[in-house]
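*Asks:* Sequence and predicted structure are below.
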Amino acid sequence: MPVFSPSSHHPAPAAECEPGTAPEQQTAVDKALTLLKSLAELDGEIGVSELARRNRMSKSTTFRLLGILQRNDLVDRVGSDYRLGTQLFDIIARGFGADALLLHERLLPHLVDLYELTHETVHLAMLHGTDIVYVNKLHGHRAARSPSRIGACVPAYCTGVGKALLAFDHDAAEAAISAGLPARTEYTLADSDRFRADLRRIRQEGIAYDRQEAVLGLTCVAVPVMGAAGRPVAALSIAGSDRRFDPARFAPALRRVAFEAGRTINAAMVRQAAPTGTAGL
């Protein structure tokens, strides 16, 4: 199984304290939450010294708090670096319902298959209102800069996974349009007519593209994971740098994996809905 850890970190400004609260006046809980928020902004791991610098804490305090968070599975240690722990996703996912946990657990093997086929950044996401929630993500050493993080919410209209889901949910799509489609980049489909036309194409072809619509330099291809009722329950995507990544090249592999993922999640949902004592019979 590949190692999913990028080799570099993007610099971030030091965290601001609450108005009127100096760093030394923060409680241990305040500081621990500050560290979690800082880790959530990263797409990978970070060392103690750098994390302490960004949050204007001493290295000893940062190390001590990370140890407490690690013992509670809220932070994982990777060598001498740290990243958010898997237990934190479980806590977040419960806020989005049982489906998020089911998707996260049952479709991980398919996400691994997709990574092995492409060696690009791969995502699993679900629709939450007019946003998408990243349920899972795998990436290698050449991951492009992306707003995607497990458990993060992003507006659906400017992402491949989001458009793949909105195309099959008329009410959510119209709600997103009514709320406005602010341009995140010069390539965002901020015009409602163009946006609706793109959703019609996605419904016909079953595949969505994000060509630098959310972040400059990032492009991706996405397809829905269809449920038993003929409506998508999630979406899968492959993303990479616009300078070297050809999304159409990976479309066939993405369709195959999404089809198998649909079979897996539909079977899991049937078992989950079965009366107690009959599942698996």
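*Replies:* Here it is on my side, so go on.

*Asks:* C-alpha from now on. contacts and neighbour counts both.
*Replies:* Fine.

*Asks:* In whichever strand or helix holds E50, which residues are buried?
*Replies:* If you go by DSSP states H and E, E50 is part of helix 48-54. For helix 48-54, burial by neighbour count (16 or more other Cα atoms under 10 Å) applies to V48, L51, A52, R54.

*Asks:* what do you get for stretch 191-203?
*Replies:* For stretch 191-203, a neighbour-count test (16+ other Cα under 10 Å) marks F195, R196, D198, L199, I202, R203 as buried.

*Asks:* Distance to L107 for those - can I get that in TSV?
*Replies:* What follows is the buried residues of stretch 191-203, written out as TSV (distance: Cα to Cα, whole Å):
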residue	distance to L107
F195	29
R196	30
D198	27
L199	25
I202	23
R203	23
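
*Asks:* So which of these sit within helices?
*Replies:* The members of the buried residues of stretch 191-203 that map onto helices under DSSP state H are F195, R196, D198, L199, I202, R203.

*Asks:* how close does the second one get to A273?
*Replies:* I take that to be R196. Distance, R196 to A273, by Cα to Cα, to the nearest Å: 35 Å.

*Asks:* Next: the fifth one.
*Replies:* Noted for I202: a distance of 30 Å to A273, by Cα to Cα.

*Asks:* Do a quick rundown of the helices in this protein.
*Replies:* Using DSSP H, helices in the chain cover 28-40, 48-54, 59-71, 86-94, 98-106, 108-118, 160-166, 170-179, 192-205, 251-273.

*Asks:* what does the longest one contact?
*Replies:* Which is helix 251-273. Contact with helix 251-273 is made by 103, 106-107, 110, 113-114, 117, 207, 221-228, 235-238, 279-280, as judged by Cα atoms under 8 Å, 6 or more residues apart in numbering.

*Asks:* redo that, cut-off 7 Å
*Replies:* Here helix 251-273 makes contact (Cα atoms under 7 Å, 6 or more residues apart in numbering) with 106-107, 110, 114, 221, 223-228, 236, 279-280.

*Asks:* Buried members of those into ChimeraX, please.
*Replies:* One line in ChimeraX is enough to select the buried members of the contacts of helix 251-273, burial here meaning 16+ other Cα under 10 Å:
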select :107,110,114,221,223,224,225,226,227,236
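
*Asks:* just curious, which of the contacts of helix 251-273 is nearest to L166?
*Replies:* P224 (9.8 Å; Cα to Cα).

*Asks:* Next one: the closest residue to that closest one other than its chain neighbours from A208, what distance?
*Replies:* Excluding the flanking residues, the one nearest P224 by Cα to Cα, 6 or more residues apart in numbering is A235, at 4.2 Å. A235 sits 10 Å away from A208, taking Cα to Cα as the criterion.

*Asks:* try it against this one:
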Amino acid sequence: MLEKRGVRSVKSAARTVALLELLAARGERPSRLDELAEELDVPRSSMYQLLQTLVDCGWVRSDATGSLYGIGIRALLTGTSYLDGDRRIRAVRPYLDEASDALGETIHLARLDGPDVVYLATRESHEYLRTISRVGRRVPAHAGALGKALLAERHDAELPLPEGELVALTGNTHTTRAALHADLAEVRERGYSVDREETVVGLAGFGFALRYDSPATDAISCSVPVARLTPEHELRIVAVMRETRARIESAVPMNSGAVDWR
């Protein structure tokens, strides 16, 4: 078993978490018992028992035949409680609304989680529809405005990046550490990050780290279709987002006596 801080992990608990994460990653695509057992290297009988237990508890759902499995509604309830129970997310939400109204663009809040950022809140633009930005979505931190804004708050030697070549989401994504480090140096100098079609073709983004933690773990960004990104609009976006960051940081002080979650 893996050990962390001198405590041995519980095999059954680790297996349960791995199963739930696998089902969540598959989204709408249902899974069969055999493929789940093979994917997680678990005996078929053990996987069946685990699935039935989680179905009974509402964490996993099955179809009418009992042969297909997917993530259950309890996962949604738990995820919602995370969002509702985080004072910083609650504090930031109104400012996302104001920035979205001022700019007419999509505004995001995300948190660094290992080598990725996880979307915590999104205010969609009324000008266009986006179906890929949603709460809970994970994106490699090196590949977009939110992640680069947060990586730039750390020393290059301390970046939480995976081993080997960095994954490319588009042809513009940085795939080498040298290119990423050069970009992060520019982010530190200008005070915000820029994503020009590095995450999604056709979209640009501007990211701003929220420095109520040190180093920052949360960031906000504005996404805009490149077809509508004029130099004047870019200046307006940067000005509004800078002001939004300042207002958020004033409203959420670093030392407020709240629990220091890790």
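*Replies:* Thanks, I have the structure now. Since we're looking at a predicted model, the values are computed, not measured.

*Asks:* before we move on, the earlier item: where in structure 2 does the helix holding E50 of structure 1 fall?
*Replies:* Counting by TM-score structural alignment, helix 48-54 of structure 1 falls onto no part of structure 2.

*Asks:* Which elements pack onto that helix?
*Replies:* If you count contacts as 3 or more Cα pairs under 7 Å, 6 or more residues apart in numbering; DSSP states H and E, helix 48-54 of structure 1 packs onto helix 59-71.

*Asks:* now for the residue nearest to P224 of structure 1: what does it line up with in structure 2?
*Replies:* Structural alignment (TM-score structural alignment) places A235 of structure 1 against A219 in structure 2.

*Asks:* try G151 of structure 1
*Replies:* So, by TM-score structural alignment, G151 of structure 1 is matched to G136.

*Asks:* what about its match, how many neighbours?
*Replies:* G136 of structure 2: 13 surrounding residues under other Cα atoms under 10 Å.

*Asks:* Ok, R26 of structure 2 next?
*Replies:* Applying other Cα under 10 Å, we find 12 residues neighbouring R26 of structure 2.

*Asks:* Same question for T78 of structure 2.
*Replies:* For T78 of structure 2, using other Cα under 10 Å, the count is 12.

*Asks:* got it, and G20 of structure 1?
*Replies:* 7.

*Asks:* Contact partners for the aligned partner of G205 of structure 2 in structure 1?
*Replies:* By TM-score structural alignment, G205 of structure 2 lines up with C220 in structure 1. Contacts here follow Cα under 7 Å, 6+ apart; on that basis C220 of structure 1 touches G160, Y209, D210, R211, S237, I238, A239, G240, P247.

*Asks:* Which residue in structure 2 aligns with the first one?
*Replies:* Aligned by TM-score structural alignment, G160 of structure 1 pairs with A145 of structure 2.

*Asks:* Can you report how many residues lie near its match?
*Replies:* Using other Cα under 10 Å, A145 of structure 2 has 30 other residues around it.

*Asks:* so it touches D195, yeah?
*Replies:* Yes. The pair A145 of structure 2 / D195 is scored as a contact, 5.0 Å apart, by Cα atoms under 7 Å.

*Asks:* if I look at the two, which residues touch both of them?
*Replies:* Common contact partners of A145 of structure 2 and D195 (Cα under 7 Å, 6+ apart): G205, F206.

*Asks:* circling back to that earlier point, preserved in structure 2, out of the contacts of C220 of structure 1?
*Replies:* Retained in structure 2 (both residues aligned by TM-score structural alignment, their matches' Cα atoms under 7 Å) from those: G160, Y209, D210, R211, S237, I238, A239, G240.

*Asks:* most neighbours, which of those residues?
*Replies:* Highest neighbour count within the kept ones among the contacts of C220 of structure 1, by other Cα under 10 Å: S237, with 33 neighbours.

*Asks:* Could you measure from that one over to V225 of structure 1?
*Replies:* Distance, S237 of structure 1 to V225 of structure 1, using Cα to Cα: 10 Å.

*Asks:* What of E50 of structure 1?
*Replies:* Going from E50 of structure 1 to V225 of structure 1 by Cα to Cα gives 39 Å.

*Asks:* now swap in R271 of structure 1 and tell me
*Replies:* For R271 of structure 1, the distance to V225 of structure 1 - Cα to Cα - is 18 Å.

*Asks:* what does L199 of structure 1 give?
*Replies:* Between L199 of structure 1 and V225 of structure 1 the distance is 16 Å, computed by Cα to Cα.

*Asks:* Quick one: neighbours of the match of A235 of structure 1, just the number.
*Replies:* Look at A219 of structure 2: counted by other Cα under 10 Å, it has 25 neighbours.

*Asks:* what do you get for R142 of structure 1?
*Replies:* R142 of structure 1 is flanked by 15 other residues according to other Cα under 10 Å.

*Asks:* What lines up with it in structure 2?
*Replies:* Looks like R142 of structure 1 aligns to E127 there (TM-score structural alignment).

*Asks:* Repeat that for L65 of structure 1.
*Replies:* Aligned by TM-score structural alignment, L65 of structure 1 pairs with nothing in structure 2.

*Asks:* ok, for L65 of structure 1, nearest residue in space, not its chain neighbours?
*Replies:* The shortest distance from L65 of structure 1 to any non-neighbouring residue, by Cα to Cα, 6+ apart, is to A32 (6.0 Å).

*Asks:* what do you get for Q70 of structure 1?
*Replies:* Per Cα to Cα, 6+ apart, closest to Q70 of structure 1 is D76, 5.8 Å.

*Asks:* okay but that neighbour is in contact with Q87, surely?
*Replies:* No. Counting by Cα under 7 Å, D76 of structure 1 sits too far from Q87 to count as a contact (9.4 Å).

*Asks:* quick revisit: please look at the residue nearest to P224 of structure 1 and V122 and confirm they touch.
*Replies:* No. Look at A235 of structure 1 against V122 with Cα under 7 Å: they stay out of range, at 10.7 Å.
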